[in-house]
Structures are given as C-alpha cells and as structure tokens.
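Colleague: Got a predicted model here, sequence first, then my questions.
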Amino acid sequence: MALTALYPGSFDPVTNGHLDVLFHAVRLADRVVVAIGVHPGKKPLFSPEIRGEMILEAAAELDVADRVSVVTFDDLVVDAAKREGASVLIRGLRDGTDLDYEMQMAGMNGTMVPEVQTVFLPASPPVRHITATLVRQIAGMGGDISGFVPEQVAVRLRARFSGAASD
C-alpha cells in the first residue's frame, strides 16, 4: 500500500527550509501532497496558483517532482488529508517554539482524525533559521534573499517588490 503524506502550509513564498522538509518527506512517503492553505482573512504576497508553480518548479530541481503534487485547501488540514488519502501529516520543526505549537496542533488533529498521524521533521541546520516572513521582509527592503529561497523564487520576489509582477 502506497503511503501518502500531506505537507500543509502557506508557502508564501516557498523557502529552502520548506524544500528541506519536502525532500525528507519524499524519502518517507511514496507521494507527498503539498497543501497550500488559503485563508480568506489573509492577504498573501503570491496567489495560491503562483505558490503552487514555485513549489513544483523547486520539486523538479530536487528531482522529486514525480512524487509531489500541490493542492489548495480552505478548511481543516485533517479534512484536506482525508480528501487526498493521506495517512500522515508532515510538519517541519525549526526550534522548540515550533515544537510547542505543533504538539498542540498534532493533539487536536489526532483527536479529530486519529487515523492521520502527524510526523515531525526537523529542518537541517543550514536552513533552520529561515522563515517565509523574514524572507518577505528582507526582499521587501531590497535585501539579498538568494541564500534563503530557490533562484526562481528569488526572481519572482525581486519582480514583486520592484512592482513588475502582479501575481
């Protein structure tokens, strides 16, 4: 039986930290569904479609595109997992603060849908400090984000903040 994992997040933008966790998730599961959360009250930098394109481009660069797909969801993550046939939720951890929050979420999700198991994957040390929030802030102030995101994402970020893109 093939194991499907759901890797949820906002991915706005996808970072090298996200990709590190994705790469490790693909080593554990036969199929990884990257689930982009869409929240009506939030104004993301990039549309869900553009975020999906960036994730698939990066998956191709990692040579794992054949085992990765992208969906969007605007409901509970456990409902998205059930729709995709996922028995595992992938959550990346950078530090103890992430662990505290993610343990609460895993408990709530496990109570609602016990057949979906949360698996924590620690980010590798070279990318542990990267957050999408900080990447957006650095890019917005004209800083060098090349060490934090794939090149195709950096190009889109530079275009976005120069006013050249309307994604």
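Modeller: Sure thing, it's come through.
Colleague: going forward, measure contacts between C-alpha atoms and count neighbours the same way
Modeller: Noted.
Colleague: Quick check: residue 121 is in a helix.
Modeller: No. Counting by DSSP: H, G, I helix; E, B strand; the rest coil, residue 121 is not part of a helix but strand.
Colleague: quick one: contacts for it?
Modeller: Shown in contact with residue 121 (C-alpha atoms under 8 Å, 6 or more residues apart in numbering): 21, 24, 25, 90, 91, 92, 93.
Colleague: Alongside the first one, take a look at this:
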Amino acid sequence: MKVAVCPGSFDPITSGHLDVIERGAYLFEKVVVGVFEKTEKNPLFSLDERIGFIESAIKENSKLSNVEVESFNSLLIDFAHRHKACAIIKGLRAVSDFEHEFQMAQFNRKLDKSIETIFVMASPKYAYLSSSAVKEIAKFGGCIEGLVTKEVEKGFRKVFKL
C-alpha cells in the first residue's frame, strides 16, 4: 500500500490544507495527516480541537475516505516510518514557502532517502491563504466563510466570543 504523510500544525486547518490533502488522497492509497503536538507557533487551538476539526472535515468529504489523522511529537521521518510511508506531502503557496520546505525536504532525505517529499502547488484560489491570516481576520470579526470549515468557524466564534 502506498502511504503518504501530510504534516503540519493545522492551527487551524484551512480550505487550502484540505485541498492539498484531497489531492494527496487521490495520488496515494492512504494519507495520514500528522498534527504536530508541540509547535513553537503557540497554537490558538488545542491539539484535540485541531484533530477534531480535521476529523470533521474528513467525514464530510467522500474524497477523503482514505485519510486518517494522528498527532505526533517526534521527527517527521520517524512518524513516516511508523506508518510505512513512502512520501511526505507538503503544500506550497508561493516561492517564499519553497526555501524553508526545500531545506526540510533535504534534511528528511538525509535521514531516509527512500521517503520522497512531494510538493503540491496551491490551487490558485488558495494561494494567498494561511492559518495565520485566517486567525487575524477571525480575531477582528472579518468574514472567513469558505476559508475554513463550518466547525473551524464555530471554533473561532468560541475563542473570540463573536
């Protein structure tokens, strides 16, 4: 079985993330979305909330029936090994994303050259979309419809008391 992992902090998951995951689910027999337990980004949502948002989105999309979600707190390459993954899927929005992701891909390749990093270019309608931008818009009561799932919208209303 061809398995890929798709890692991230997903704080929160956006429509852009879901697009990358869906495209990975088309290419691989199984995709494991790996949610970083600890992140230096100081997440707005708890680990359980982030996982819940992703699981909810998976249940709502029949194209994601081969996708699972799991948290991890290890090297990404070790997470990939646990799932017998042959690939790591990463989304790229712009050239600015490439430099960091390229460096991480090279580190992962050094750790295990049998696991490929697959870069998925953002769909044009999501090329501008980031979790941090969505958080900023939500914080000030802006419209985030279509940028995140309904469950994430509810999460923002709860956090920001909107």
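Modeller: Received the coordinates, thanks. Quantities reported herein were computed from a predicted structural model and do not represent experimental measurements.
Colleague: Figure out how far the longest helix belonging to structure 2 is from the centre of its chain.
Modeller: When secondary structure is assigned using DSSP state H, the longest helix within structure 2 turns out to be helix 95-111. Averaging C-alpha positions (C-alpha atoms, centre = their mean, to the nearest Å) puts helix 95-111 of structure 2 16 Å from its chain's average.
Colleague: That one vs structure 1, average distance?
Modeller: In the superposition with structure 1, the average deviation recorded for helix 95-111 of structure 2 is 0.9 Å (mean C-alpha distance after the TM-score superposition for structure 1).
Colleague: Buried residues of that helix, list them for me.
Modeller: Judged by neighbour count using 16 or more other C-alpha atoms under 10 Å, the buried positions of helix 95-111 of structure 2 are 101, 105, 108.
Colleague: now, among the contacts of residue 121 of structure 1, which is nearest to residue 163 of structure 1?
Modeller: residue 21 (30.9 Å; C-alpha to C-alpha).
Colleague: returning to what we had before: give me the buried subset of the contacts of residue 121 of structure 1.
Modeller: Restricting those to buried positions leaves 21, 24, 25, 90, 91, 92, 93, with burial counted as 16+ other C-alpha under 10 Å.
Colleague: a markdown table for the contacts of residue 121 of structure 1, including secondary structure and distance to residue 38 of structure 1?
Modeller: Formatted as a markdown table, the contacts of residue 121 of structure 1 follow (DSSP: H, G, I helix; E, B strand; the rest coil; distance: C-alpha to C-alpha, whole Å):
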| residue | secondary structure | distance to residue 38 of structure 1 |
| --- | --- | --- |
| 21 | helix | 20 |
| 24 | helix | 24 |
| 25 | helix | 22 |
| 90 | strand | 18 |
| 91 | strand | 17 |
| 92 | strand | 19 |
| 93 | strand | 21 |
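Colleague: Identify, from the residues you listed, the entry nearest to residue 146 of structure 1.
Modeller: Nearest to residue 146 of structure 1, judged by C-alpha to C-alpha, of those is residue 21 at 18.5 Å.
Colleague: Tell me if I'm right that that closest one and residue 122 touch.
Modeller: Yes. Counting by C-alpha atoms under 8 Å, residue 21 of structure 1 touches residue 122, with 7.4 Å between them.
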